[in-house]
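Colleague: Below are the sequence and a predicted model for it; my questions follow.
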Amino acid sequence: MDAQENKRIVMEGYRMFQNGDIPHLLERYHDDAVWVEPEAENIPFVGRHNGKAEIARFFQQLDECAQAMRFAPKEFIAEG
């Protein structure tokens, strides 16, 4: 894969996330994927999430806690 293909895949993943299409987003993860959410005060779902089931739970908790937030990336950089 080249940088542009990597960028396309990431943009597609963000689009799925924004549309709430978590099941299709999770299809792109390896069964043994690890998601690490950095420690932050007052956020209950920080830490290490191992495998698709734990990552799915992370996204569910994120959705429950952050429904008022809107995340809109404006630029994707694959080169350098």
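Modeller: Right, received. Where do you want to start? Everything numeric here is computed off the predicted structure, so don't read it as measured data.
Colleague: Could you use CA atoms for every contact and neighbour count after this?
Modeller: Will do.
Colleague: And the helices in this structure, which stretches?
Modeller: Counting by DSSP state H, the segments of the chain that form helices are 3-18, 22-27, 51-65.
Colleague: for comparison:
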Amino acid sequence: MGAGENVELVRRGYEAFNAGDMDTLRELFAEDAVWFAPGNGTLSGRKEGRERILAYFRELGTRSEGQLKVTLQDTSTARTTPSPCNTTRQKAAAGAWTWRA
């Protein structure tokens, strides 16, 4: 899979997240995927395995009452695999978050 195809998968993932489409996210994440949520809060830390990652995403949706939306601002095709796991967050207006890959 080339860099352009990887970027498209990441874009699909962001679209699925914003739509609350857990079936598409389940297809995109490997069973043994690992997600890291930075910080010291109750939702921070490593999420090991696809189902734990999806549970984390559902919890984000629940706590934000469905208002959390993410925007992919940039992907670097210089990397073989863009990784939204290695991102920094900035709080944006109206409960939305902007993710920079």
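Modeller: Perfect, thanks for sending it. From a predicted model like this one, the values you see are computed outputs, not experimental measurements.
Colleague: And the TM-score between these chains?
Modeller: Superposed pair, TM-score by TM-score structural alignment, normalised by the length of structure 1: 0.78. Supporting alignment: 78 aligned residues with a CA RMSD of 1.8 Å.
Colleague: rewinding a little: let's have the helices of structure 1 in JSON lines, adding mean neighbour count and distance to Pro73 of structure 1.
Modeller: Output for these, formatted as JSON lines (neighbours: other CA atoms under 10 Å; distance: least, CA to CA, whole Å):
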{"stretch": "helix 3-18", "mean neighbour count": "14", "distance to Pro73 of structure 1": "8"}
{"stretch": "helix 22-27", "mean neighbour count": "14", "distance to Pro73 of structure 1": "17"}
{"stretch": "helix 51-65", "mean neighbour count": "15", "distance to Pro73 of structure 1": "17"}
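Colleague: Tabulate those helices (CSV), appending distance to Val36 of structure 1.
Modeller: Formatted as CSV, the helices of structure 1 follow (distance: least, CA to CA, whole Å):
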stretch, distance to Val36 of structure 1
helix 3-18, 17
helix 22-27, 15
helix 51-65, 9
